[in-house]
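S.K.: Sequence first, predicted model second:
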Amino acid sequence: MTRQAGPPQQRTLATALPGPKSQELLARKENAVAPGIGVTVPAFAAEAGGGVLVDVDGNSLIDLASGIAVTGVGNADPVVVAAVAEQAARFTHTCVMINPYESYVEVCEQLNAITPGEFDKRSALFNSGAEAVENAVKIARYATGRAAVIVFDHAYHGRTNLTMALTAKNMPYKQGFGPFAPEVYRVPMSYPYRDGLTGPEAATRAIEAIETQVGAQNVAAVLIEPIQGEGGFVVPAPGFLPALSAWCTESGALFIADEIQTGFCRTGDWFAVNHENVVPDLITTAKGIAGGLPLAAVTGRADVMSAVHPGGLGGTYGGNPLACAAGLATISRMRELDLAAAARRIEALAGTRLRALAATTPSIGEVRGQGAMLAIEFVRDGGEPDAALAKRVAADCHAAGVIVLTCGTFGNVIRLLPPLVIGEDLLAEGLDVLETAIREAASEAA
């Protein structure tokens, strides 16, 4: 692994968490910030880099979350910081639709080159993953002249009105925020641990639901995360994605890969669809694209992307020059450091340990994932989701100075998203803490 500039790469607990300064800030937050903005780890950040985050009380925490898969190149990577600072000194904004700038074009050129498919492509830049997904749906509907969008059980696609409709989980994402956008249809996902189906079998089930409940001739797009994120890091069985992609080609629908969490080397390749040689018509990206700055994109077939009339896509801040500078530097660093290979090394270390732990821990139903996108599903009574155990394990990790996240439709999954530049010793220490937390919590729950 590559050592990053910044704070020492070690776990240090100077205080109990949260420390006194974080407690003061939490009180200020309560009086100033809308309570709908929750907090997972109540330690206010002061500095971060490599695989650690240092809080305002001097606690140094091992970061196995990367700001939800955003800081793959490490927080405050020096090359990214320098690129942003240089751009900020020249200009911070013009709005690309008023006065364009070269870095926007260059980001699009890079995306067109690295995303799957040898055909001619075009890209458009936005601010967030939800914006990218929403615009991908707009483009698909415009290009096909159809309205229906197919999504899947356990899916997460964002928090705007349309992307809430696309998202499966009610709490906390949808409760009380309806009515939602129409012409969104949900079908079963391939979830090997829970359905026991092969990829082709699960695809047949999903396609039959589409054809009988929606009608192939009405489908503008099938939208899917190649590995589901918030829904529990669900990895579809081999053959599921290729079968859906082939059906889209046959039916005239567009296949949209939501690679917002999986993209940019996270799964051991530039994009998760590459693992099965699936080539989407449109691909959405965000999170890991720009080292922490807000940047997102839709990239796809030139004929599809060019269907929309001039002015039909855009936004005041989309492809902001600072974000574009960060994006170009981040992509360069991913190539230079070969972070796809780094993700595979993380899987070899962490995945091996976690699967060995699962073999002796009945409370672990499954360890799954690809690359540096790994998850542990906790169960009881032969497969019933155990959200309480996942919550307890996460809390114990946080108290011990290791940042992990929970997820899953049932809230019973812990997900690991370490920076791709994390040192192996630091990762091993974080896994030691996680393993201890799992063993202790599982023993008490037995």
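M.R.: Perfect, I can see it now. Residues are numbered from 1 along each chain as shown.
S.K.: going forward, measure contacts and count neighbours with C-alpha atoms only.
M.R.: OK.
S.K.: and residue 203, helix, strand or coil?
M.R.: With DSSP: H, G, I helix; E, B strand; the rest coil as the basis, residue 203 sits in helix.
S.K.: residues touching it, list them.
M.R.: 190, 240, 241, 243, 244 (CA atoms under 8 Å, 6 or more residues apart in numbering).
S.K.: residues near the third one, how many?
M.R.: So that's residue 241. Neighbour count for residue 241, taken as other CA atoms under 10 Å: 27.
S.K.: Pull out the buried residues from the host helix or strand of it.
M.R.: Using DSSP states H and E, residue 241 maps to helix 240-251. Neighbour counts using 16 or more other CA atoms under 10 Å place 240, 241, 242, 243, 244, 245, 247, 248 of helix 240-251 among the buried residues.
S.K.: any idea how far the fifth one lies from residue 257?
M.R.: By that I understand residue 244. Residue 244 sits 11 Å away from residue 257, going by CA to CA, to the nearest Å.
S.K.: again, but for the last one
M.R.: In this structure, residue 248 and residue 257 are separated by 12 Å, where distance is defined by CA to CA.
S.K.: List the buried residues in stretch 20-35.
M.R.: So for stretch 20-35, counting by 16+ other CA under 10 Å, buried means 22, 23, 26.
S.K.: then this one, side by side with the first:
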Amino acid sequence: MNALLRTTALATLALTCMARADAGTLVLESWRTDDKALWDTVLLPAFTKAHPGITVKFTPTAPPEYNSVVAARLASGSAGDLITCRPFDVSLDLYKKGHLEKLNGNPALNNFPDSAKVAWQTDDGKDTYCVPMASVIHGFFYNKKIFAELGLKPPATEAEFYADLDKVKASGKYVPMSLGTADQWDTSQVVFTGIGPNYWKGEDGRKALIAGKAKFTDPQFVAVWQTMAKWPPYLAKGYQAQTYGDSQTLFASGKAAIIPAGSWDIAFYQKEAGLDFGAFAPPVQKAGDPCYISDHADIGMGINTASKNKADAKVFLDWIASKEFADLYTNKATGFFSLSKFGVQVQNPVAQQMVGWRAQCKSTIRLNAQIMSRGEPSMENELWNVNSQVLNGKLTPQQAADRIQSGFAKWYHPAASK
């Protein structure tokens, strides 16, 4: 009898341990393939140290395939427990389909301002389904060696910006600005969304379009394309065939003075021996104008509603919302800035410059990230094409504005949707 009891007890203990082992394993889905080493060697060990009973496996999917692959896995029930969330509509669609856990009332969300949470909320703001992680900031990088050689200073106004470009061009030694139109996305997500907020006044202009109180044919939007139309004389010969990678190489090699860039590229350029670069914010139109920056909510984290281990997944989300994670991610994933309320001491000098713009300028998100790319024609796709064609001299600024507004008006009727 005693032997039987002992056997039963041992079997029960073994089953309990097995259950705990299964319960303590989480699979994390992400598109950040470049961050695998960071998660495996820094972030996850830090989490495990604080929560030794929980194991997390980071399983990224290549960025171009991530949206479709994760959506398919969620639909089939084979997705991981933790879902890295793209901002706005992609994740909102997953939530509407019942794939992301509602996080309303989760104390972890108190560590973030309302402006950070909006990227992962329903349009009415009633439901939140992902914890915010980080944003990226848009601006310009400049080669300090070239600037010193030619006696240039980082520009604050457009007049100073063009004066710098003219001096570089006159020297005949360097390409004034490294930018191509072959890939198209950078002309939209880096250039248009980077310089535009100073014209349409950031959130005021974006929300006016959504409310139907402004149109892309209004002067403050047309002016952005007018500015872009001035840039071709400062670009490299054959820029129409120049990819984003080509632009990076041109700047990294010290052959170009300026490049429109996102903070995510800081780590890439810092790998280049001998390249000393700094950053400046998109120049304002004239001295004294208020400045605006694209400080785009880029990445969040949610829980798969089909997860069999939601308790541990919630523990992980709590850690994502902690000061420890904010410090680690900001300083290890260089160029990605915590969206939390915690004061993070940014160590990288260029990243420190860029995040410092938050104290000087008003932040906004990419213009069409919320609501405006839901219909057909897709505004995201249209902007890629239109912005490239303006730089290529194939469309006038007014034609660009007409095309975007016409496509938007075909499906978006704000008055009717209220």
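M.R.: Happy to help now that I have it. All values reported here derive from a predicted model rather than from experimental measurement.
S.K.: Give me the TM-score for these two chains.
M.R.: Aligned and superposed, the two chains score 0.27 in TM-score terms (TM-score structural alignment, normalised by the length of the second structure); 187 aligned residues with a CA RMSD of 7.2 Å.
S.K.: just to revisit the earlier point, any idea which of the contacts of residue 203 of the first structure is closest to residue 81 of the first structure?
M.R.: Residue 81 of the first structure has its nearest neighbour among the contacts of residue 203 of the first structure in residue 241, at 37.2 Å by CA to CA.
S.K.: mind listing what residue 284 of the first structure touches?
M.R.: Counting by CA under 8 Å, 6+ apart, residue 284 of the first structure makes contact with 129, 132-133, 136, 256-260, 296-299.
S.K.: Looking at those, which two lie furthest apart in space?
M.R.: Using CA to CA, the contacts of residue 284 of the first structure span at most 14.9 Å, a distance reached by 256 and 296.
S.K.: Make JSON lines from the contacts of residue 284 of the first structure and add distance to residue 122 of the first structure to it.
M.R.: Converted to JSON lines, those look like this (distance: CA to CA, whole Å):
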{"residue": "129", "distance to residue 122 of the first structure": "18"}
{"residue": "132", "distance to residue 122 of the first structure": "14"}
{"residue": "133", "distance to residue 122 of the first structure": "16"}
{"residue": "136", "distance to residue 122 of the first structure": "12"}
{"residue": "256", "distance to residue 122 of the first structure": "14"}
{"residue": "257", "distance to residue 122 of the first structure": "15"}
{"residue": "258", "distance to residue 122 of the first structure": "17"}
{"residue": "259", "distance to residue 122 of the first structure": "17"}
{"residue": "260", "distance to residue 122 of the first structure": "18"}
{"residue": "296", "distance to residue 122 of the first structure": "14"}
{"residue": "297", "distance to residue 122 of the first structure": "10"}
{"residue": "298", "distance to residue 122 of the first structure": "8"}
{"residue": "299", "distance to residue 122 of the first structure": "6"}
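S.K.: Now do the buried residues in the longest helix along the first structure.
M.R.: The longest helix of the first structure (DSSP state H) is helix 424-445. By neighbour count on 16+ other CA under 10 Å, the buried set for helix 424-445 of the first structure is 424, 426-427, 430-431, 433-435, 437-439, 441-442.
S.K.: hang on, the earlier thing: how about the buried residues of stretch 20-35 of the first structure in TSV, adding distance to residue 284 of the first structure?
M.R.: Listed next are the buried residues of stretch 20-35 of the first structure as TSV, based on distance: CA to CA, whole Å:
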residue	distance to residue 284 of the first structure
22	36
23	38
26	35
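S.K.: for the residue lying closest to residue 143 of the second structure once chain neighbours are set aside, what are its contacts?
M.R.: In space, and not counting its chain neighbours, residue 143 of the second structure is closest to residue 277: 4.6 Å by CA to CA, 6 or more residues apart in numbering. Applying CA under 8 Å, 6+ apart to residue 277 of the second structure gives the contacts 141, 142, 143, 144, 145, 350.
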